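*Asks:* with the sequence up front, the predicted model follows.
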Amino acid sequence: MTHTQIDTLTSWLDEARSAVFFGGAGVSTASGIPDFRSAAGLYASQGRGGRSPEYMLSHECLMNEPAEFFTFHRQNLVHPDAQPNRAHTGLAELERQARMTAVVTQNIDGLHQKAGSQVVHELHGSVQRYYCLGRGHHQFTLEQIPDSPVVPICPDCGAMIRPDVVLYGEMLDDDVVDAAVTAVRQADVLLVGGTSLNVYPAAGLLHYYRGDRLALVNLTETPMDYQADLVIHSPIDEVIGQVCDRLFV
């Protein structure tokens, strides 16, 4: 990243009144959570018998092999000791300063809320929330899910408890998508960070942006770089950290 790039983004966010952040797995790598596509990421892991991560985290696996599903889920998606990094805390501060109106995230770790962000649209749900498959859909937090038995059972109705995340083979929540689209459409600055923009339909949200201050921050090129008004190939936590250091001195 260059000083000119940081100066530009700082100026945009300083003037913003309805900025929106759209982020992916790269936002949480500095918190010790591997992204899906790195050598150490989820796609490099496999379930027993060489089964793919896509299957292990699918609706089919949850229904047909729940013990296998929850073992893989706990080992690969739940990171209870992870803490927000400079990207999370900086975005929360931008919201407190009335410059940012929403965070739209593909992540399921809950670190944006832990950092203090109030308006977070979680496209793929959260491992911090669970609900049972019984008629009552009883709600639980991650802390309420015991390590044993492997497949958690609702104490109220005896039904299986599942994570409130979007699994392979499931649709995104329409209300969450609608809220994210509205936020992006109304944004005066759209900051995109830590995402390859290869996962649809989430990546398609960028097409709803109407403004001329689209900033893409990612370690590598994305398919949308050519449409951006500013492109920075650097870690998102470092970029947001430098911007916030200038804004909030």
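*Replies:* In hand now; what should we look at?
*Asks:* hey, let's count contacts and neighbours off CA atoms from now on
*Replies:* Will do.
*Asks:* off-centre distance for the longest strand seen in the chain?
*Replies:* The single longest strand within the chain, with elements called by DSSP state E, is strand 125-132. Centroid separation between strand 125-132 and its chain, computed with CA atoms, centre = their mean, to the nearest Å, is 14 Å.
*Asks:* give the contact list for the residue nearest in space to the middle of the chain.
*Replies:* Taking CA atoms, centre = their mean, the centroid of the chain lies closest to Asn107, which sits 2.0 Å from it. Contact partners of Asn107, counting by CA atoms under 8 Å, 6 or more residues apart in numbering, are 23-25, 122-126.
*Asks:* redo those residues as TSV? Include neighbour count.
*Replies:* Formatted as TSV, the contacts of Asn107 follow (neighbours: other CA atoms under 10 Å):
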residue	neighbour count
Gly23	25
Gly24	24
Ala25	20
Glu122	23
Leu123	23
His124	21
Gly125	23
Ser126	21
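*Asks:* put this beside the first:
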Amino acid sequence: MNQLEQLAAWIEDSGNIVFFGGAGTSTESGIPDFRSAAGLYQTQHNSPYPPEVMLSRSFFMSTPDIFFDFYRSKMIHPEAKPNGAHLLLAELEAQGKLQAVITQNIDGLHQLAGSRRVLELHGSVHRNHCMSCRRYYGLEQVLEQADAVPRCPECGGIIKPDVVLYEEALDHDVLVEAVAAIAAADLLIIGGTSLTVQPAASLITYFQGRHTVLLNGDPTPYDHQADLIITDRIGDVLGRIQELLGR
């Protein structure tokens, strides 16, 4: 039995699957990880700011014009479509096998593919709020004001994306729900993440089920805990798994 057949067999035998994913889940949809995006921005604009600075709360508050120039040009990808990974996960949820997607991504592609229980650790570009009156807006309001800091048409306050910036804490309720989902799972599939960003990466230590599968092109600090490691592109892998499952 090869690696893909083994993974397909475990999926067939599981009734409580949880997927934990990162940026690599969306790269095959044309969305680069934020460090690559920041590097491109730095080159194009001769910018002196590293990615951790440009995506920090203090930078957002002090230099919102540069923040939004970077954010709109490199962090938002409204044209992106789900790939084979997103589509299989949505289908497994519809079949009652997959109980939760836990993602570090902010692109909303899991929901676009049809997933319903998506725990977004770092928020979403599709949710935005006025920092003054707390009114909520979709992505359109940020994109419409293309050359300016987006402001609330009701009160004039700055509209902030509901994404977790550096210097901000993760949502406590989302973390609690993610821990509970992982602890209850019998199969944990980890995909497209280096497992180096904390506290998100430490969530997988709550897994007590039967099998851990790691789908990532590069080694991670948790490789020794995996029962199966597949280094091929995650979209291709889960697309082929879908064919093996006959779904």
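*Replies:* Sure thing, it's come through. Since we're looking at a predicted model, the values are computed, not measured.
*Asks:* care to give me the TM-score?
*Replies:* The TM-score (TM-score structural alignment, normalised by the length of structure 2) is 0.94; 244 aligned residues with a CA RMSD of 1.4 Å.
*Asks:* let me know the helix or strand that the residue mapped onto Leu214 of structure 2 from structure 1 is in.
*Replies:* Taking TM-score structural alignment, the alignment pairs Leu214 of structure 2 with Leu216 from structure 1. Using DSSP states H and E, Leu216 of structure 1 sits in strand 214-217.
*Asks:* that strand vs structure 2, mean deviation?
*Replies:* By mean CA distance after the TM-score superposition for structure 1, the fitted strand 214-217 of structure 1 averages 0.5 Å away from its aligned residues in structure 2.
*Asks:* in structure 2, what stretch matches stretch 83-95 of structure 1?
*Replies:* Using TM-score structural alignment, the residues of structure 2 aligned to stretch 83-95 of structure 1 are 81-93.
*Asks:* residues contacting that stretch, please?
*Replies:* Here stretch 81-93 of structure 2 makes contact (CA under 8 Å, 6+ apart) with 19, 25-26, 28-29, 98-101, 109-110, 112-116, 234-239, 242, 247.
*Asks:* now do the contacts for Glu60 of structure 1.
*Replies:* Contact analysis of Glu60 of structure 1 by CA under 8 Å, 6+ apart lists Gly169.
*Asks:* what do we get in structure 2 for it?
*Replies:* In structure 2, Glu60 of structure 1 lands on Ser58 (TM-score structural alignment).
*Asks:* confirm that match sits in a strand?
*Replies:* No: counting by DSSP: H, G, I helix; E, B strand; the rest coil, Ser58 of structure 2 is not found in a strand; it is helix.
*Asks:* which one among the contacts of Asn107 of structure 1 gets closest to Thr71 of structure 1?
*Replies:* Nearest to Thr71 of structure 1 out of the contacts of Asn107 of structure 1 is Ser126 (CA to CA; 17.1 Å).
*Asks:* shouldn't Ala180 of structure 2 be within a strand?
*Replies:* No: per three-state DSSP, Ala180 of structure 2 lies outside any strand segment and is helix.
*Asks:* roughly how far apart are the corresponding residue of structure 1 for it and Tyr209 of structure 1?
*Replies:* When structure 1 is aligned by TM-score structural alignment, Ala180 of structure 2 is paired with Thr182. Using CA to CA, to the nearest Å, Thr182 of structure 1 is found at 9 Å from Tyr209 of structure 1.
*Asks:* of those two, which one has the most company?
*Replies:* Neighbour comparison, Thr182 of structure 1 and Tyr209: the larger count goes to Tyr209, with 20 against 14 (by other CA atoms under 10 Å).
*Asks:* can you map out the strands along structure 2?
*Replies:* Here structure 2 has its strands, by DSSP E, at 17-21, 98-103, 118-120, 123-130, 136-137, 159-163, 187-191, 211-215, 228-230.
*Asks:* need the helices for structure 1, in chain order.
*Replies:* Ranges of helices in structure 1, per DSSP state H, are 3-15, 53-56, 59-64, 66-76, 86-96, 111-115, 174-186, 236-247.
*Asks:* residues in contact with Met75 of structure 2?
*Replies:* By CA under 8 Å, 6+ apart, Met75 of structure 2 lies in contact with 34, 37.
*Asks:* for Thr4 of structure 1, same thing?
*Replies:* Residues counted as contacts of Thr4 of structure 1 (CA under 8 Å, 6+ apart): none.
*Asks:* any idea what it aligns with in structure 2?
*Replies:* In structure 2, Thr4 of structure 1 lands on Asn2 (TM-score structural alignment).
*Asks:* now do His233 of structure 1
*Replies:* Using TM-score structural alignment, the partner of His233 of structure 1 in structure 2 is Thr231.
*Asks:* Tyr131 of structure 1 too?
*Replies:* Per TM-score structural alignment, Tyr131 of structure 1 is aligned with His129.
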